[in-house]
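Chemist: Predicted model, plus sequence, below.
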Amino acid sequence: MAERQANPRPVRWRWRANPLRRRSDLVEGWVLLITALLMTVGAALAGVLAYQAAQDSARQQREALRPTSAKLLDNAHEMSGGGVYTGDSGQEWAHVQWRSPDGDTHRSTAQVAEGSEAGSHIRIWTNAEGAKVTEPPGPTLMAFQSGVFGVLVAGAWSGTSLVLCWGVRAGLNRQRAAQWERGWAVVEPQWRHRTP
């Protein structure tokens, strides 16, 4: 039994010189190569830049807020309407009061440890105007959220690259089909006359 010999001919890429290669084949080869680069290098770069932008934005937001000491105005369980127990978290809502940097007094409600007594102090977060805001995420959560954002941007980049590639290839396929139709319209009558 004769052994099979490896094909010594090099792999022929779409952009190599070839008498059967059409201009659209060359364009398609470059489109596929560019799409592959956009989906690998481009998506990775877009993801890293999005991650860094999200980190910077979150850091700036955190720096614009400040922790403030707030005083409980009533016992957590004696809050008007009864303390609202939030599941098994061991937290209740209570009325609190604090002063903003300009000296104004503010009041709101905040979650406090169950059974907290009036007059005790808790930490809340305020903005530049002294209004109570949600506590900003810590470094770990900030990194996780930025990472998710980076992955989503990289995925969107890759998806957009694929859609654009598909659109260009669909246009090239329509162009090739039209060329085949024109070529067949020239050749088909000649073959018809040869049929007995």
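Modeler: Here it is on my side, so go on.

Chemist: Please count neighbours and contacts with C-alpha atoms only from this point.
Modeler: Fine.

Chemist: ok, and for stretch 29-49, which residues are buried?
Modeler: 29, 31-32, 35-36, 38-39, 42-48 (16 or more other CA atoms under 10 Å).

Chemist: Give me the contact list for that stretch.
Modeler: 13-15, 149-155, 157-158, 161-162, 165, 168 (CA atoms under 8 Å, 6 or more residues apart in numbering).

Chemist: now do 7 Å
Modeler: 14-15, 150-151, 153-154, 157-158, 161-162, 165 (CA atoms under 7 Å, 6 or more residues apart in numbering).

Chemist: try it against this one:
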Amino acid sequence: MRGWRWRRSPLRRRSDVVEAWTVLVVAVLILVGAPLAGAAAAGWAHDEARSVAAEQRAERHRVRAEVVGTTDSLPSMQAGGQHAYRATVRWTEPDGTRHTATTRVPADTERGETVDAWFDDRGQSVLPPVDGSAVWQHTLTLGTCAAGGAVLVVLFGHSLVRRVALRRRTAEWDRAWARTEPERTRRRA
């Protein structure tokens, strides 16, 4: 019989009613609460990632530089999973001053090629600023993790309530059997 925990019955116990209400609350929290938690976390993460990207764009600048020498023999990983080497590059500013620095260049770059190099305000070599796809990737990752985490917390809470309800139900059955057993087995307590 469906819905027997909601109907009045001599077999229905308080733990059955609590468990029925818990299932309803869990369903609402999973279907409504978890997506809302994920959306809220994603919104916060998107705003934060956009502000970090804007800060990086403001403090970093790109120059077109000529590769004049390499300094690394082993590649390192760069954003996007590409291999990069550290190399010495040279460029000329619009005011005519020449600069030489060490920066990351793609692995297949030869001496004499022109590459894009990124530097901060202090002249230190840095990675390019975060782009829009990285912002959205961060947003979706945090939103998905928050929604999944909310579902796990709800399911964990539900398992705790079920465990307590089962213990109470077992205790109620034991008390009922203690009252009924002498009549059924003809033993005296």
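Modeler: Sure thing, it's come through. Please read these numbers as outputs of a predicted model, since none were measured by experiment.

Chemist: Report the TM-score for the pair.
Modeler: TM-score of the superposed chains, computed with TM-score structural alignment, normalised by the length of the second structure, equals 0.73; 174 aligned residues with a CA RMSD of 3.4 Å.

Chemist: which of the buried residues of stretch 29-49 of the first structure lies closest to Pro19 of the first structure?
Modeler: Gly29 (15.9 Å; CA to CA).

Chemist: Quick one: map that closest one onto the second structure.
Modeler: Counting by TM-score structural alignment, Gly29 of the first structure corresponds to Ala20 in the second structure.

Chemist: quick one: that match and Ala34 of the second structure, what's the gap?
Modeler: Plainly put, Ala20 of the second structure is 20 Å away from Ala34 of the second structure if you go by CA to CA, to the nearest Å.

Chemist: Which of the contacts of stretch 29-49 of the first structure fall within helices?
Modeler: 150-151, 153-154, 157-158, 161-162, 165 (DSSP state H).

Chemist: And the helices in the first structure?
Modeler: With helices called from DSSP H, the first structure shows them at 23-37, 43-64, 139-194.

Chemist: Out of these, the one nearest Arg107 of the first structure is which?
Modeler: helix 43-64 (20.5 Å).

Chemist: can you name the residues of the second structure that that closest one overlays?
Modeler: Aligned by TM-score structural alignment, helix 43-64 of the first structure falls on residues 34-55 of the second structure.

Chemist: Now do the same for Gln145 of the first structure: its match in the second structure.
Modeler: By TM-score structural alignment, Gln145 of the first structure lines up with His138 in the second structure.

Chemist: what's near enough to touch its match?
Modeler: Ala45 are the contacts of His138 of the second structure under CA under 7 Å, 6+ apart.

Chemist: Same check on the one 4 residues further on?
Modeler: Residues near Leu142 of the second structure by CA under 7 Å, 6+ apart: 41-42, 45.

Chemist: Tell me the one among these nearest to Ser51 of the second structure.
Modeler: Of all those, the one with the least separation from Ser51 of the second structure (CA to CA) is Ala45, at 9.9 Å.

Chemist: hang on, isn't that closest one packed against Gln137?
Modeler: No: look at Ala45 of the second structure against Gln137 with CA atoms under 7 Å: they stay out of range, at 10.1 Å.

Chemist: Same drill for the two, tell me which one is more crowded.
Modeler: Taking neighbours as other CA atoms under 10 Å, Ala45 of the second structure and Gln137 compare with Ala45 leading, 20 against 13.

Chemist: leaving aside the residues next to it on the chain, what's closest to that one?
Modeler: Thr139 (5.3 Å; CA to CA, 6 or more residues apart in numbering).

Chemist: how far away is the one you found from Arg57 of the second structure?
Modeler: From Thr139 of the second structure to Arg57 of the second structure the distance is 19 Å (CA to CA).
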